[in-house]
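Student: got a sequence here, can you model it:
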Amino acid sequence: MFDAVSDWAVGLMDRIGGVGAGIAIAVENLFPPIPSEVILPLAGFAAARGSMTVAEGIIWTTIGSVVGALVLYYLGRVVGLERLYKIVDKMPLVDVADLQKGVEWFDRHGTKAVFFGRMVPLVRSAISVPAGVARMPLGIFVLFTALGSAIWNSIFILAGYYLGENWEVVEQYAGILQYVVLAAIVGLVGWFVYSKVKARARS
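Tutor: Predicted coordinates for the structure are as follows:
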């Protein structure tokens, strides 16, 4: 499956450049067994070969992430969680537990889960469903999805770009990388909140 996905993605990007990378990531959002940890480094590799620029890869994959997330958002909003559980249970290669993890993340972290959830495996796609069920404001959902996706996509595309033909290395260390990224973002947010509270206390 790894080889089939990579061959399909490379062919798509070679034919239509950044748009192809965006389509591949939109499909990845809707069909989680296609891993972004494969698609995104391949986009960087394609950029290194001249099929697109790095900026085009980041922009189009972020657009693709938002489009895929919006489909799941509206599914959650229109179909409802219980019926979606039944639908997912009948789908091949898709686990109900993945959707449940997204729901649990949203229940624990609220709207910010949409931002941080874009950098957590399995949760990344599923987080859009409970956001739709909860009728999270569309503007905030799109903003948080775009920001979280842009950070995640940029890291993997740049890694694939600089590694070139050795882009598979990114996929091997993706599990470690995603937690490093998440810890760094949580640290930055914590520092921002701390500095604001400290400044307010002084005033």
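
Student: rest of the way, CA atoms for contacts and neighbours
Tutor: Fine.

Student: my guess is Gly164 meets Phe45, correct?
Tutor: Yes - counting by Cα atoms under 8 Å, Gly164 touches Phe45, with 5.1 Å between them.

Student: quick one: the residue nearest the centre of the chain from Ile185, how far?
Tutor: The centroid of the chain falls nearest to Arg118 when counting by Cα atoms, centre = their mean (4.3 Å). In this view, Arg118 and Ile185 are 12 Å apart by Cα to Cα, to the nearest Å.

Student: would you agree Gly68 is in contact with Asn29?
Tutor: Yes - the pair Gly68 / Asn29 is scored as a contact, 5.2 Å apart, by Cα under 8 Å.

Student: quickly list what's touching both of the two.
Tutor: Jointly contacting Gly68 and Asn29 under the rule Cα atoms under 8 Å, 6 or more residues apart in numbering is no residue at all.

Student: more neighbours: the two, which one.
Tutor: Asn29 (27 against 23; other Cα atoms under 10 Å).

Student: check which residues of the helix or strand hosting that one are buried.
Tutor: Using DSSP states H and E, Asn29 maps to helix 18-30. Buried residues in helix 18-30, counted by 16 or more other Cα atoms under 10 Å: 18-30.

Student: hang on, the earlier thing: can you tell me which residues contact the residue nearest to the centre of the chain?
Tutor: Contact analysis of Arg118 by Cα under 8 Å, 6+ apart lists 124-125, 127, 145, 148-149, 152.

Student: Val38: which of those residues is nearest?
Tutor: Checking these against Val38 with Cα to Cα, the nearest one is Trp152 at 12.8 Å.

Student: follow-up on the earlier one: ok, and the most crowded of the contacts of Arg118?
Tutor: Ile127 (31 neighbours).

Student: what about Leu40, how many neighbours?
Tutor: Residues lying near Leu40 (other Cα under 10 Å) number 32.

Student: report the separation between it and Val170.
Tutor: 9 Å.

Student: next, the structure of the following sequence, for comparison with the previous one:
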Amino acid sequence: MITEKISEIAVQILDTTGYAGAGFLMALESMIAPVPSEAVMPFVGFQVADGKWNLWLAIGSTSAGSILGSLLSYWMGYYGGKPFVLKAGKYLLLNQHDLELTEKFFHKRKGTWTILISRFIPVIRHFISIPAGIGRMPLTPFLGTTFVGATVWNTFLLICGMKLREQWPVIQKYSHQADIAVVAAILAGAGWFVYSRRTPGKRSNL
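Tutor: Down below sits the predicted model:
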């Protein structure tokens, strides 16, 4: 019952930490820490679907966390530059190659729309605030597009979580098949993680 156990642990964590905990996790997600929003927001949706959390407070707290994390990354780039980011990133499992890919993405598509679009792209959304800061992008458009992109993305994942919760009895009925899928996903993710760090030069440029 792997899927059921994972959901129980995630919900227990959110029960304990509340809106602040969800906001903190999303702040980490918007920085360079390996905390994917796809692993946080659906369970926030569970809380809303169960009637434990208010929908608007859930969206507001997680979006505020995303903005705070993005702003901290922006300031790291703005005031510290790339050398400081690389030094500090060692403590947050920063992948330098991913950062370089994000820099290329940002410089090829300079403009406020780049920040907005990046919120929907895996890997890129974790790093995009740093080159925006290094490039001295004006703060107001940066915050505006970050707010819109983060709110839309977080809300989408939250709603997915709510819909998933509604279908949970069906998922439990087929939990064995779901467990196999979860194990396969974990193994695939671990394999990709190892491969991406051993062969960075073979990954395609954005």
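
Student: ok, back up a step: what's the mean deviation for the next helix-or-strand element following the helix holding Asn29 of structure 1 versus structure 2?
Tutor: Downstream of helix 18-30 of structure 1, the next assigned helix or strand under DSSP H and E is helix 36-48. By mean Cα distance after the TM-score superposition for structure 1, the fitted helix 36-48 of structure 1 averages 0.8 Å away from its aligned residues in structure 2.

Student: helix or strand next in line after helix 36-48 of structure 1, which one?
Tutor: Going down the chain from helix 36-48 of structure 1, the next helix or strand is helix 54-79, by DSSP H and E.

Student: tell me what that next one is packed against?
Tutor: Helix 54-79 of structure 1 is packed against helix 18-30, helix 36-48, helix 123-126, helix 128-133, helix 138-163, with contacts defined by 3 or more Cα pairs under 8 Å, 6 or more residues apart in numbering; DSSP states H and E.

Student: out of these, nearest to Val79 of structure 1?
Tutor: Nearest to Val79 of structure 1, of the helices and strands packed on helix 54-79 of structure 1 and by Cα to Cα, is helix 128-133 at 8.5 Å.

Student: re the thing from before, out of Gly164 and Phe45 of structure 1, which sits in the busier spot?
Tutor: Using other Cα under 10 Å as the criterion, Gly164 of structure 1 and Phe45 rank with Phe45 on top: 26 against 18.

Student: pull up the overlap in contacts between Leu40 and Val170 of structure 1.
Tutor: In contact with both Leu40 of structure 1 and Val170: 156, 160, using Cα under 8 Å, 6+ apart.

Student: off-centre distance for stretch 138-150 of structure 2?
Tutor: Stretch 138-150 of structure 2 sits 16 Å away from the centroid of its parent chain (Cα atoms, centre = their mean, to the nearest Å).

Student: do the same with stretch 131-139 of structure 1
Tutor: Centroid displacement of stretch 131-139 of structure 1 relative to its chain, using Cα atoms, centre = their mean, is 17 Å.

Student: which outside residues touch that stretch?
Tutor: Residues outside stretch 131-139 of structure 1 that contact it (Cα under 8 Å, 6+ apart) are 72-78, 80-81, 106, 111, 114, 141.

Student: want to try TSV for those residues, with neighbour count and distance to Val54 of structure 1 as columns?
Tutor: As requested, the contacts of stretch 131-139 of structure 1 are arranged in TSV below (neighbours: other Cα atoms under 10 Å; distance: Cα to Cα, whole Å):
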residue	neighbour count	distance to Val54 of structure 1
Leu72	22	27
Tyr73	26	28
Tyr74	18	30
Leu75	18	32
Gly76	23	33
Arg77	19	34
Val78	12	36
Gly80	16	38
Leu81	20	37
Phe106	23	32
Thr111	20	30
Val114	33	25
Phe141	22	25
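
Student: which one of those sits closest to Ala199 of structure 1?
Tutor: Among the contacts of stretch 131-139 of structure 1, Thr111 lies closest to Ala199 of structure 1 (Cα to Cα), at 25.7 Å.

Student: now that closest one: how far from Trp191 of structure 1?
Tutor: For Thr111 of structure 1, the distance to Trp191 of structure 1 equals 20 Å [Cα to Cα].

Student: next one: Gly164 of structure 1
Tutor: Taking Cα to Cα as the measure, Gly164 of structure 1 falls 35 Å from Trp191 of structure 1.

Student: now swap in Asp98 of structure 1 and tell me
Tutor: Per Cα to Cα, Asp98 of structure 1 is found 31 Å from Trp191 of structure 1.

Student: which of these two has more residues huddled nearby?
Tutor: The neighbour comparison of Asp98 of structure 1 against Trp191 (other Cα under 10 Å) goes to Asp98, with 18 against 12.
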